[in-house]
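Colleague: could you look at this predicted model? Sequence included:
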Amino acid sequence: MKITVLSSGSDGNCSLIMTDQHKVLLDAGLSGKKIEDLLTQVHVDINDIDLAFLSHDHSDHSKGLGVLMRRYPKIQVYANRGSWDFLIRKRKIGKVPVEQMNFIDPGQTLEIDDLTITAFATSHDAACPQYYVFENKGKRFACLTDTGYVSSKMEQAIRGADAYLMEFNYDPMMLRNGPYSWSLKDRILSDHGHLSNEDAANALLDVVSEKTKYIFLAHRSQHNNTKKLAHQTAVEMLVEGESALPPDVQILDTDPEKPTKIIKL
């Protein structure tokens, strides 16, 4: 399994997972043209994308989904029933071909050729948010952003993965002193908001193991965090602190404008 985070941040999120048999997008929170450009940067033809998994309905995860479905009929898209219902009913992504719509609900596991996908519920102010663990040839990639807290059920779902995509959204001091309204700050800080750098690192401390080789720091706020702060917190708490991580673990920063390097599990 090969992985790259094409784009991650408050304005748009999209990752690429590749196996011998599939090329998969996780979320499509950018324009179709931007996603195509990012794929080109990692030498992947968008026509080769055959699967996509949607975490929730917010535009920074779904805005390009309708365009991709209409333009590329090969792509089979999976989301839970609550997300599909909201997107279609509210006309968030336009009219989409029903033959490309597929369902995976929280707690469900699907096997598609050489790829196993497990969905689990998160806590976020969306219609029906969920995230995924992707498994191929015994290697597991656990993805968790857009949640206000990490429950024991979430921890159970993501425990012991070989790689993580984890939300390091905000620095608490930057958020409290930043430009957002108090209502928006309260929303981000709530159990239906986002994870701070410290929240994310603490959650990872409970689930990583000696087999964990890569941690992507994802969904970083451009207003309430910095790449340096997120990375520093992760290193201090996970690498220099007491964790089960191996000494060669890689803490990987993500970017809203360019893909990360491709890792191979």
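Modeller: Perfect, thanks for sending it. Numbers count the residues shown, from 1 in each chain.

Colleague: drop to CA atoms for contacts and neighbour counts, all remaining ones
Modeller: OK.

Colleague: now do the contacts for Gly64.
Modeller: Contacts of Gly64 were listed using Cα atoms under 8 Å, 6 or more residues apart in numbering, and they are Ala28, Gly29, Leu30, Ser31, Gly32, Ile93.

Colleague: so which of those belong to helices?
Modeller: The helices, defined by DSSP state H, take in Gly32 from those.

Colleague: from the contacts of Gly64, pick the one nearest Ala218.
Modeller: Gly29 (13.6 Å; Cα to Cα).

Colleague: tell me how many other residues crowd the closest one.
Modeller: 27 (other Cα atoms under 10 Å).

Colleague: mind listing the strands in the stretch 151-265 of the chain by residue range?
Modeller: With strands called from DSSP state E, counting those that start in this stretch, the stretch 151-265 of the chain shows them at 163-167, 214-218, 250-253, 263-264.

Colleague: what's the first one packed up against?
Modeller: The criterion is 3 or more Cα pairs under 8 Å, 6 or more residues apart in numbering; DSSP states H and E, and the helices and strands that strand 163-167 contacts are strand 139-144, helix 197-205, strand 214-218.

Colleague: ok, and here's another one to check against it:
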Amino acid sequence: MLKFISFGSGSSGNCYYLGTATDGLIIDIGIGIRTLKKYCKEYGIQLNSVKRILITHDHADHIKSVGALSHDMNLPVYATHKVHEGIDKNYCITRKVSADHKKEIVPGESITLGDFKVKPFAVPHDASENVGYEIEVEGIVFVVITDVGRITEDICASIRRANYLVIEANHDVEMLKTGPYPDYLKQRIRSGNGHLSNMECGEALVENMTEALKHVWLCHLSEENNHPELARKTVETILRSHGVIPGKDLELEVLKRKTPTGVYELENNEA
């Protein structure tokens, strides 16, 4: 049985766990190690079953504790060459990833890591580089797409293959327009290298999802320019307008910014 937990999703810190009975991954580590250990204990996750860390990009809310966790648990860190360089240069990261723990991945090239077949793919965002992950294990395709400036063909292709999908629904366009952010920041968010709106997320889903998609989690919601129920309703309205009924055809949920989800048990698509 494949298990998934979100420990936090948003600018306060992003961290996801994906694990089998014998192997595990941490995807991004933007929360403190003590917090991670506390949550794992609460949910019965053996942290020592985690064998590696995957990083999407080098912004602090995704890498805050990567060097410390890698050092403390002797874990390799998989990221692109540019992202590793960005981590080294990020002043927010007090403990860097040691040279012997750095493992490089290449967008578009699959790699087998223990129980997992992992394919990183390019995602537009204003970091040194950014990738999503298509992870295949036990007949399940799990996809993570966070911090998305715009939808690309690579992203569309991964949505089409997904059984379980974590995808950004960062902001409501009207809330962003009328909100407190300065104009330069609003422009950055709405640029092709910024963040995905609720509506753009919903449209990407209806244009690319297949009947194999079982569960969608909306991630990385803005605290100032979005609301969980607004994000869910916006995406649900778009899905329903195309004949897709959340709760019947698939599950649709919003990941919490600062608290864990609890454990999801993910089933093989043929189960």
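Modeller: That came in fine, so what should we check first? Computed from a predicted structure; not experimentally measured.

Colleague: next one: Thr109 of structure 1 from Ala121 of structure 1, what distance?
Modeller: 13 Å (Cα to Cα, to the nearest Å).

Colleague: of these two, which one has the most company?
Modeller: Between Thr109 of structure 1 and Ala121, counting by other Cα under 10 Å, Ala121 is the more crowded of the two (20 against 16).

Colleague: which residues touch the more buried one?
Modeller: By Cα under 8 Å, 6+ apart, the neighbours of Ala121 of structure 1 are Pro106, Gly107, Cys128, Pro129, Gln130, Tyr131, Met154.

Colleague: re the thing from before, which among the strands of the stretch 151-265 of structure 1 is found nearest to Asp60 of structure 1?
Modeller: strand 214-218 (12.8 Å).

Colleague: that closest one vs structure 2, average offset?
Modeller: In this overlay with structure 2, the average offset of strand 214-218 of structure 1 from its partner residues is 0.5 Å by mean Cα distance after the TM-score superposition for structure 1.

Colleague: show me what that strand packs onto, helices and strands only.
Modeller: On a contact count with 3+ Cα pairs under 8 Å, 6+ apart, strand 214-218 of structure 1 meets strand 163-167, strand 250-253.

Colleague: ok, now with 10 Å
Modeller: For strand 214-218 of structure 1, the elements it packs on are strand 2-7, strand 139-144, strand 163-167, helix 197-205, helix 227-234, strand 250-253, judged by 3 or more Cα pairs under 10 Å, 6 or more residues apart in numbering; DSSP states H and E.

Colleague: quick one, helices of the stretch 1-150 of structure 1?
Modeller: 32-41, 59-62, 65-71, 81-89 (DSSP state H, counting those that start in this stretch).

Colleague: possible to save the ones you listed as TSV with mean neighbour count and distance to Ile262 of structure 1?
Modeller: Output for the helices of the stretch 1-150 of structure 1, formatted as TSV (neighbours: other Cα atoms under 10 Å; distance: least, Cα to Cα, whole Å):
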stretch	mean neighbour count	distance to Ile262 of structure 1
helix 32-41	17	11
helix 59-62	22	21
helix 65-71	19	23
helix 81-89	17	29
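
Colleague: mind checking those for the one nearest to Glu198 of structure 1?
Modeller: helix 59-62 (23.0 Å).

Colleague: mean shift between the closest one and structure 2?
Modeller: Counting by mean Cα distance after the TM-score superposition for structure 1, helix 59-62 of structure 1 comes out at 0.5 Å.

Colleague: one step back: could you dump the strands of the stretch 151-265 of structure 1 to a markdown table with distance to His56 of structure 1 and mean neighbour count?
Modeller: As requested, the strands of the stretch 151-265 of structure 1 are arranged in a markdown table below (distance: least, Cα to Cα, whole Å; neighbours: other Cα atoms under 10 Å):
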| stretch | distance to His56 of structure 1 | mean neighbour count |
| --- | --- | --- |
| strand 163-167 | 15 | 25 |
| strand 214-218 | 16 | 25 |
| strand 250-253 | 23 | 18 |
| strand 263-264 | 25 | 14 |
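
Colleague: before we move on, back to that, could you dump the helices of the stretch 1-150 of structure 1 to TSV with distance to Asn197 of structure 1?
Modeller: Below are the helices of the stretch 1-150 of structure 1 laid out as TSV (distance: least, Cα to Cα, whole Å):
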stretch	distance to Asn197 of structure 1
helix 32-41	26
helix 59-62	20
helix 65-71	29
helix 81-89	27
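
Colleague: out of the ones you listed, which gets nearest to Leu165 of structure 1?
Modeller: The nearest among the helices of the stretch 1-150 of structure 1, by Cα to Cα, is helix 59-62 at 14.4 Å.

Colleague: now do the closest one: which elements does it pack against?
Modeller: Looks like helix 59-62 of structure 1 contacts strand 14-18 (3+ Cα pairs under 10 Å, 6+ apart).

Colleague: got any residues that touch both of Thr109 and Ala121 of structure 1?
Modeller: Residues touching both Thr109 of structure 1 and Ala121 (Cα atoms under 10 Å, 6 or more residues apart in numbering) are Tyr132.

Colleague: out of the strands of the stretch 151-265 of structure 1, which is closest to Val207 of structure 1?
Modeller: Nearest of the strands of the stretch 151-265 of structure 1 (Cα to Cα): strand 163-167, 10.1 Å.

Colleague: what's the mean deviation for the closest one versus structure 2?
Modeller: Per aligned residue, strand 163-167 of structure 1 averages 0.4 Å (mean Cα distance after the TM-score superposition for structure 1).

Colleague: on that earlier part again, how about the strands of the stretch 151-265 of structure 1 in a markdown table, adding distance to Arg89 of structure 1?
Modeller: Output for the strands of the stretch 151-265 of structure 1, formatted as a markdown table (distance: least, Cα to Cα, whole Å):
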| stretch | distance to Arg89 of structure 1 |
| --- | --- |
| strand 163-167 | 29 |
| strand 214-218 | 29 |
| strand 250-253 | 36 |
| strand 263-264 | 38 |
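
Colleague: in strands only, show me the contacts of Ala121 of structure 1.
Modeller: With strands taken from DSSP state E, the overlap with the contacts of Ala121 of structure 1 comprises Gln130, Tyr131.
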